[in-house]
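Asker: One predicted model, sequence on top.
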Amino acid sequence: PSTWNKQAWECFQTGYDVIIGHLQAKMLALSSEHAVLLSASGAVHTWGLGSHGQLGHGGLASEEEPRIVEALWGMPMSHVATGGWQSVCISDGDLYVWGWNESGQLGRPSRAQYQDASTSPAEEPKEGEQHEEIFISIQAFPALLDVTPLCEIRTVSCGCRHTAAVTSKKPNFTMVTCDYGQLGQQNLLSSDEPQQVEFFREQQMHVTDVVCGAWNTFAAVAEEEVACS
């Protein structure tokens, strides 16, 4: 295990009683190098390695003890999850994301995704025109993910470089890199925008939960009831 993974676990293990007693912990999410804790009051605390903005404190510094994510203060959270170097949480159906976005795993514009999608060299801007692409490699503060069409996020899980969520209106959507088909789109294409997994709709299945492994995704489903006409 990495040094920060060991330190984060030791911090949690040796300070378990203190953390639980002080924060009244409700949920804990662990990656290989950082931890995200949700308290009973809905506050989010993070600690461990911060080199990719995954702690959500606005910088890249690491934290040896749990520190509240101040940017989320006043917005009670109901769920937290973490992947390789990204973290996410849910508040009243809204999804907040932060950390590493190199592959688009935060649903933000990704240079890797743009380069993969390009089949020809970018055109040079004409005289007097500006040609500038804005990419986000690191999102050090929590950012609200804009999901279109508007829907409520029920639960979310993170892989090494991908994220999956269950919504109230759409059965399931995934986003980001897809080197091994983990997005469920029946291809190996990557995406830095949320996409619905059409398979479940086509099979008339209702997704109830989702869990991401490092490079794969598992979904719990139920067959949808078809009303008789």
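Answerer: Ah, there it is. Predicted, not measured: the structure shown is a model, and the values here were computed from it.

Asker: switch to C-alpha atoms for all contacts and neighbour counts from now on
Answerer: Will do.

Asker: Using the three-state scheme, assign residue 12.
Answerer: Classification of residue 12 by DSSP: H, G, I helix; E, B strand; the rest coil places it in helix.

Asker: measure the residue sitting nearest the centre point of the chain to residue 199 for me?
Answerer: Geometric centre of the chain, nearest residue: residue 88, 4.4 Å, by C-alpha atoms, centre = their mean. Computed as C-alpha to C-alpha, to the nearest Å, the residue 88 to residue 199 distance reads 25 Å.

Asker: Quick check: the gap between the residue nearest to the centre of the chain and residue 164.
Answerer: As defined by C-alpha to C-alpha, residue 88 lies at a distance of 11 Å from residue 164.

Asker: what is in contact with those two at once?
Answerer: residue 156 (C-alpha atoms under 8 Å, 6 or more residues apart in numbering).

Asker: rewinding a little: now name the helix or strand holding the residue nearest to the centre of the chain.
Answerer: Using DSSP states H and E, residue 88 sits in strand 86-91.

Asker: from the middle of its chain, how far away would that strand be?
Answerer: Put simply, strand 86-91 sits 6 Å off its chain's centre (C-alpha atoms, centre = their mean, to the nearest Å).

Asker: and the comparison structure, right after this:
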Amino acid sequence: MLDVGKWPVFALLPPEELRLIRQACVFGSAANEALYVTVNDEVFALGTNCSGCLGLGDLQSTIEPRRIDVLCGKKIVSLSYGTGPHVVIATADGEVFAWGHNGYSQLGNGTTNHGLTPALVSTNLLSKRVTDVACGSHHTIALTTDGEVYAWGYNNSGQVGSGSTANQPTPRRVSSCLQNKVVVNIACGQLCSMAVLDNGEIYGWGYNCNGQLGLGNNGNQQTPCRIAALQGVNIVQVACGYAHTLALTDEGLVYAWGANSYGQLGTGNKSNQALPTLINTEKERMVEVAACHTSHTSAAKTQSGQVLMWGQCRGQAVASPHLTHFSSTDDVFACFATPAVTWHLLSVDGDDYLTVAQSLKKEFDSPEISDLKFLVDGKCIHVHKALLKIRCEHFRALLNETEEDAIEIHQFSYLVYRAFLEYLYTDTISLPPEDAIGLLDLATFYREMRLKRLCQETIKRGISEENAITLLSAAVKYEARDLEEFCFKFCVNHLTAVTQTQAFANMDHDLLKNFISKASRYGAFKN
């Protein structure tokens, strides 16, 4: 079941219908239109039906859900909408369907007649498999399995990327600088388009008067331009607001640029930025950024599951990332965006749709079918012997020698041991750097080399002037050479601040002697 309760448009649906929803999208000028997909792959729509955007074949509003017959059985993998609104979807078969407002040919059918029912977008796409779609106010772009981008619709600012400002009535491949490049992620602002390549480069084109293309100027671009300021930075995801852009790096950092009158860049002020600016996220690693071309709201999710928001939040201008109690970036848009639309297609995997990895994660520390429990600091952790034997040589030897269904652990804390066992189920860790030191100790003890590497990466991301010596000491103790070198260089580069910390004052004598000797060889004490 997908929790859509935060969106008022679903308020009248009975509980038995809500339980069937697997995908949903809320859109419209007042968040008063919605589509949803059930576990049976039936597609329904409800709301005001402006410009026929519900795809029901008429212009009648409906307070109760009506089925869109032509889409039933089509497995939707991507959905986006414009402000007309027009709606575009991509199916699991790689087909594209569009309907709704078409005053600028944003439906890609060669006309400017509104589309009252979903119609296949075929020109130049019949031999292609589309995996993702994105809409601006009145234009559309699509990404294929080959990494190609196609665009059509309104083009007054060059947002179609054709090299002109003439509207594009049918899909046209965006080439120019993207020729022979592989695009992996796309997004649209109101009047601009963005694309991320498989090598981490990011390109933008279209309207740029607020600096939303990140090029360092305010000139519109009729063809894709690489954001040179991010040279050497590996971008993995881009999200566009009304006139601002967010980009996520492979290291979990967030850059922002463009309009900032509501603080939507998260820089602590309201000044526009024409170049990418690194946002201060309190050293938290981000795994998702979120924005929507209809609003000035921004959100991000951390590796530990926390959700931050900034920008226009229910009329307030929040100029710096604000920690929320939400568990999803979707909740930010439901509760604080204006209008309160969804920034992407909401999806949930029911039990029948869980991947192997999702199923394992779900069963971790669940007593229902576990056959072994660890007792640590008086608390239980429920696990499965078979999985532990498969994932860890230590447990394979231990569990082959014992039939016990409960094992007490005294050497490690509950927090550390639980993180270790969870790693065996998920292949990830989510601990702050100080706690990751304890997990590094465990990884060294159990000779879990991959876990040791993950711990080192976590510790590197969390290093600061205050904890650098503590982390360096841990790296030396557990023979983590790469981490030791990283911490040492950090200490040398921040020598004045590091030597004034309490940790430096309490430093082990031998370690201090080695540190001073090595730092001296690095020239740290030269005038």
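Answerer: Arrived safely, thanks for sending. For clarity, every value in this text was computed on a predicted model and none was experimentally measured.

Asker: The helix or strand just after the strand holding residue 88 of structure 1 maps to which residues in structure 2?
Answerer: Going down the chain from strand 86-91 of structure 1, the next helix or strand is strand 94-100, by DSSP H and E. Aligning strand 94-100 of structure 1 against structure 2 (TM-score structural alignment) gives residues 148-154.

Asker: which residues are in contact with the matching stretch?
Answerer: Residues outside stretch 148-154 of structure 2 that contact it (C-alpha under 8 Å, 6+ apart): 104-108, 138-143, 160-161, 166-175, 181-183.

Asker: same thing but 7 Å
Answerer: Stretch 148-154 of structure 2 is touched from outside by 104-106, 108, 138-143, 160, 167-174, 182-183, with contacts defined as C-alpha atoms under 7 Å, 6 or more residues apart in numbering.

Asker: What lines up with residue 174 of structure 2 in structure 1?
Answerer: When structure 1 is aligned by TM-score structural alignment, the residue opposite residue 174 of structure 2 is residue 145.

Asker: Residue 332 of structure 2 versus residue 300 of structure 2, what's the distance?
Answerer: Distance, residue 300 of structure 2 to residue 332 of structure 2, using C-alpha to C-alpha: 9 Å.

Asker: again, but for residue 237 of structure 2
Answerer: On the measure of C-alpha to C-alpha, residue 237 of structure 2 and residue 332 of structure 2 end up 19 Å apart.

Asker: and what of residue 393 of structure 2?
Answerer: In terms of C-alpha to C-alpha, residue 393 of structure 2 sits 43 Å off from residue 332 of structure 2.

Asker: which residues in structure 1 form helices?
Answerer: 3-14, 16-23, 111-117, 198-202 (DSSP state H).

Asker: Export those as TSV, with columns for distance to residue 43 of structure 1.
Answerer: Compiled in TSV, these are given as follows (distance: least, C-alpha to C-alpha, whole Å):
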stretch	distance to residue 43 of structure 1
helix 3-14	17
helix 16-23	9
helix 111-117	32
helix 198-202	34
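
Asker: circling back to that earlier point, residue 237 and residue 332 of structure 2: which is more packed in?
Answerer: More crowded of residue 237 of structure 2 and residue 332, by other C-alpha atoms under 10 Å: residue 332, with 28 against 24.

Asker: quick check, the more buried one in a helix?
Answerer: Yes. Residue 332 of structure 2 sits within a helix when classified using three-state DSSP.

Asker: what do we get in structure 1 for residue 194 of structure 2?
Answerer: That one, residue 194 of structure 2, aligns with residue 164 by TM-score structural alignment.

Asker: Now do its match against residue 219 of structure 1, distance only.
Answerer: Residue 164 of structure 1 is 9 Å from residue 219 of structure 1, where distance means C-alpha to C-alpha.

Asker: With residue 197 of structure 1 instead?
Answerer: For residue 197 of structure 1 relative to residue 219 of structure 1 (C-alpha to C-alpha), the value is 11 Å.

Asker: higher neighbour count, these two?
Answerer: Each of residue 197 of structure 1 and residue 219 has its neighbours counted (other C-alpha under 10 Å); residue 197 has more, 19 against 16.

Asker: and the angle for the strand holding residue 88 of structure 1 with strand 94-100?
Answerer: 170 degrees (axes from the mean of the first three to the mean of the last three C-alpha atoms, to 10 degrees).

Asker: Not counting residues beside it along the chain, what's closest to the match of residue 194 of structure 2?
Answerer: The shortest distance from residue 164 of structure 1 to any non-neighbouring residue, by C-alpha to C-alpha, 6 or more residues apart in numbering, is to residue 174 (4.4 Å).

Asker: Counterpart of residue 89 of structure 2 over in structure 1?
Answerer: Aligned partner of residue 89 of structure 2 by TM-score structural alignment: residue 37.

Asker: Just give the closest residue to its match, not the sequence neighbours.
Answerer: The spatially closest residue to residue 37 of structure 1, leaving aside those adjacent along the chain, is residue 28, at 4.5 Å (C-alpha to C-alpha, 6+ apart).

Asker: that older thread, residues shared between the contacts of residue 164 and residue 219 of structure 1?
Answerer: Residues touching both residue 164 of structure 1 and residue 219 by C-alpha under 7 Å, 6+ apart: residue 210.

Asker: Can you name the residues that contact whatever residue of structure 2 lines up with residue 52 of structure 1?
Answerer: Alignment note (TM-score structural alignment): residue 52 of structure 1 maps to residue 104 of structure 2. By C-alpha under 7 Å, 6+ apart, the residues touching residue 104 of structure 2 are 112, 138, 153-154, 167.
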